[in-house]
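**Q** Sequence plus the predicted model coming up.
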Amino acid sequence: MPADVVSLVDHEALAATLMSPEVSAYVNGGAADEITLRENLLAWQSLRLRSRVLRPLAGGHTRVELLGQTLAHPILVAPMAHQRLLHPHGEQASALAAAMQGAGYVLSAQANTALETVARLVLPQVERGPLWFQLYLQPDRAFNLELVQRVEAAGFEALVLTVDAPVSGPRDRERRAGFGLPAGLSAVNLANAPAREVPPLAEGQSGLFDDLLTHAPTWADIAWLREHTRLPILLKGITHPDDARLAIQHGAAGIIVSNHGGRTLDTLPATAQLLPAVVDAVQGAVPVLVDGGIRRGTDVLKAMALGASAVLVGRPVLHGLANAGAVGVAHVLRLLRDELEMAMALCGCASLARNASDSAAHPIAQDAPIGVHEILK
């Protein structure tokens, strides 16, 4: 990496010089006026940390428990489609880099690499994080079942079902740039999905509500999927506390608070603002993860302080991939982890546990470690 690339913002700036305008619009753009896209960043930045000094920090660590696994740190790579747009090695590079950095990896259903190939690369790595598969339910249940069986057979450890995108948002930046997938690039894991039958529409009917959305997933589909897989299911795109409660009722093993990186419904609140209400609704029944706008180790620490079990990082991984393939992705993840450790130390927080030692019982004891819940103003 160039010596002057020392932050995720630097990675973004460098990637901007390497990507075509069309690909940049696809990667960096959001829906409509991109209000949610901008506010995802600003919301984390607006939260203020408070520090405690002279606290015991020896033996501190970033380890967390998630779905029965011990993770070296709470950073996962979010599912992102078509990564060969950024580098010829695409998902192979990002997945291997994540594994080598101990980060979890979520493979997109719209990846350009066969899911079995990614699993063969990641699973043998001793220090790897969890390997999950992101799923968009297709109209054909037989195809969904076949795909889930492939995922299970390959060794993936959870399904991440995206529930907040029954339709794409109006991505004006993409449309202005004229973005389209280049020839030879496709979602290879969906290659055998049956073509959707397009019914003739009567006068006055909507091509959206009376055609496309007749196949949109519902809570009944969550129950069906739960019955047809042995893998835990996390629902990605939960933003409302009532939906969080429904997710638990329908057997979800985890919730990911996400507004799709500002790429679907513009003017949704930032995920940093949405997270606390979802955490409160869940009451610890399942882990709650969050994505959207994470750019600094301080952002990761703030998310954990608000009750998240882990965070997912999206666009910065693509910037690192564009800049230097696997090396660039590894650098992005390492920067975040290093910054997280520094932020913890400077806050007097030796672990990411919600309640550290006896600090709740003895809040002013000079030798009491600080729990992560204590570091936000």
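**A** Cool, got the structure. Residues are numbered from 1 along each chain as shown.

**Q** From here on, just use CA atoms for contacts and neighbour counts.
**A** Noted.

**Q** Please, where are all the helices along this structure?
**A** Here the chain has its helices, by DSSP state H, at 8-18, 21-28, 35-46, 90-100, 115-122, 141-154, 172-177, 219-227, 241-249, 271-282, 297-305, 315-347.

**Q** what residues does the fifth one touch?
**A** Residues external to helix 115-122 that are found in contact with it (CA atoms under 8 Å, 6 or more residues apart in numbering): 91-92, 95-96, 99, 107, 128, 131, 151, 154-156, 189.

**Q** can you give me how far that helix is from the chain middle?
**A** On the basis of CA atoms, centre = their mean, to the nearest Å, helix 115-122 sits 19 Å off its chain's mean C-alpha point.

**Q** what about versus this one:
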Amino acid sequence: MSVPPAPHEIPADVVHLEDYARHAQARLHPAVWAYLSGGAGDELTLTANQQAWQSIKLLPRVLRTLHGGHTHTTLLGQSLSHPIMLAPVASHRLAHPDGELGVAYAAAAQEAGMILSTQASTRLEEVGQAFLHEPGHGPLWMQLYVQHDRAFTLELVRRAEAAGYQALVITVDAPTSGARDRERRAHFQLPAELAQVNLQGMATRNTPPQGSDPLFDGLMAHATTWDDIAWLRANTHLPMVLKGVLHADDARQAQQLGIQGLIVSNHGGRTLDTAVSTAWALPRIADAVGQDLELIVDGGIRRGTDVLKALALGAQAVLIGRPYVYALATSGALGVAHVLRLLRDELAIAMALTGCKTLADIHPGLLIQDGSGAIGA
């Protein structure tokens, strides 16, 4: 299941993000492709994420003065050249031997923010050193699954703090894996040589008593709760962002705990199939929390127009996941940088063609939902 190094060139027929998918599929082992590209169940949520952005239409403005326009923004007090970040994805070395280090160099070169997965195949310290030593880099955040070994979890937090990570992203929507049929049909297993190195040394989880439910009395007995979020909040100086919030009541509860940001996400359709699309959930979360929380959204973002729509619906930034992993598999770090450049350029084009000089000019009045009327009307 080993992956040969990708050629350090971009295929001539790649002109937008989705073009990388077919090249990646051709290069990767079928089981790895199933793991990276698949979703839960019938993959309805996976499909709905993209369709939801596509169903929103743009109502452009013309003859605006746009000289001096830009895509700059801030997030958690950190400056970004553009509102596009790389989502946490496990085991980058499944796609390319350079793994997370290649991704880090590419993201830093394109001034993009990066969120490193707890389940990375490279130590978090190595990624931090590679990313933060590059001039012009964007924010570097650490994604965290709260482990059953809470002491080990706190040790991970201390390592991230010491390595220069600027925020913690706590994934809250995956206390158990989804029923990923495509992955199971392909019999995917993580190769031993691609161990999740940041989790080495953690205590083994206790086996549930005989006759008990293996899910509810096993895995879920150690699942993260709001009490754990409050405990983490009290034990780190880093800003905290919750990833995987779709319900307005959960957003309000996070707000009450002093959480600084939310990522509106359904885990890329990989956990609960038929969960709502992120484009549907985003404006409802924005309405629930007002201006007090920074909002980020992922799930199906494939075009610069999708980024503009997300910002119009209340997000301050977006995450992409699968597209940059496909690009990594196809062209290594160069492919990742290319994906970020394509999306940033498309966003700038969309802004110019809708009359938006800066991100602050993007608003719901630019959007039409399936011809039924302006969303911001």
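**A** Right, received. Where do you want to start? Values in this document were obtained by computation on a predicted structure and should not be read as measured data.

**Q** ok, and the most crowded of the contacts of helix 115-122 of structure 1?
**A** Ranked by the number of neighbours (other CA atoms under 10 Å), the contacts of helix 115-122 of structure 1 place residue 91 first, at 31 neighbours.

**Q** which ones are touching it?
**A** 83-84, 107, 111-113, 118.

**Q** try 10 Å
**A** The contact partners of residue 91 of structure 1, by CA atoms under 10 Å, 6 or more residues apart in numbering, come to 79-84, 97, 105, 107-108, 111-115, 117-118, 318, 321, 325-326.

**Q** And the residues you listed, which of them are buried?
**A** 79-84, 97, 105, 107-108, 111-115, 118, 318, 321, 325-326 (16 or more other CA atoms under 10 Å).

**Q** From residue 351 of structure 2, how far out is the most centrally placed residue in structure 2?
**A** Residue closest to the average C-alpha location in structure 2 (CA atoms, centre = their mean): residue 87, at 2.6 Å. Between residue 87 of structure 2 and residue 351 of structure 2 the computed distance is 23 Å (CA to CA, to the nearest Å).

**Q** what do you get for residue 294 of structure 2?
**A** 21 Å.

**Q** who's more crowded, the two?
**A** Shown here are residue 294 of structure 2 and residue 351; by other CA under 10 Å, residue 351 has more neighbours (25 against 21).

**Q** Now the more buried one: closest residue in space, sequence neighbours ignored.
**A** Counting by CA to CA, 6 or more residues apart in numbering, residue 351 of structure 2 lies nearest to residue 357, which is 6.8 Å off, once chain neighbours are set aside.

**Q** For the aligned residue in structure 1 for that neighbour, give me its contacts.
**A** By TM-score structural alignment, residue 357 of structure 2 lines up with residue 350 in structure 1. With contact set as CA under 10 Å, 6+ apart, residue 350 of structure 1 has these partners: 55-62, 341, 344, 356, 369-372.

**Q** Out of those residues, grab the one that's most surrounded.
**A** Neighbour counts for the contacts of residue 350 of structure 1 peak at residue 370, which has 30 neighbours (criterion: other CA under 10 Å).

**Q** Give the full set of residues in contact with the alignment partner in structure 1 of residue 346 of structure 2.
**A** Residue 346 of structure 2 maps onto residue 339 of structure 1 when the alignment is built from TM-score structural alignment. By CA under 10 Å, 6+ apart, the residues touching residue 339 of structure 1 are 7, 296-301, 333, 345.

**Q** Apply 6 Å and report the result again.
**A** Taking CA atoms under 6 Å, 6 or more residues apart in numbering, we find residue 339 of structure 1 in contact with residue 297.

**Q** Residue 105 of structure 1 corresponds to which position in structure 2?
**A** Counting by TM-score structural alignment, the partner of residue 105 of structure 1 is residue 114.

**Q** Does that match touch residue 142 like I think?
**A** No: applying CA atoms under 6 Å, one finds residue 114 of structure 2 not in contact with residue 142, separated by 8.5 Å.

**Q** Trace residue 302 of structure 2 over to structure 1, please.
**A** That one, residue 302 of structure 2, aligns with residue 295 by TM-score structural alignment.

**Q** what's the spacing between that match and residue 353 of structure 1?
**A** Distance of residue 295 of structure 1 to residue 353 of structure 1, given as CA to CA: 22 Å.

**Q** which of the contacts of residue 350 of structure 1 does structure 2 keep?
**A** Retained in structure 2 (both residues aligned by TM-score structural alignment, their matches' CA atoms under 10 Å) from these: 55-62, 341, 344, 356, 371.

**Q** Any chance of those residues in JSON lines with distance to residue 218 of structure 1 as columns?
**A** Converted to JSON lines, those look like this (distance: CA to CA, whole Å):
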{"residue": "55", "distance to residue 218 of structure 1": "49"}
{"residue": "56", "distance to residue 218 of structure 1": "49"}
{"residue": "57", "distance to residue 218 of structure 1": "47"}
{"residue": "58", "distance to residue 218 of structure 1": "49"}
{"residue": "59", "distance to residue 218 of structure 1": "46"}
{"residue": "60", "distance to residue 218 of structure 1": "43"}
{"residue": "61", "distance to residue 218 of structure 1": "40"}
{"residue": "62", "distance to residue 218 of structure 1": "37"}
{"residue": "341", "distance to residue 218 of structure 1": "41"}
{"residue": "344", "distance to residue 218 of structure 1": "41"}
{"residue": "356", "distance to residue 218 of structure 1": "40"}
{"residue": "371", "distance to residue 218 of structure 1": "39"}
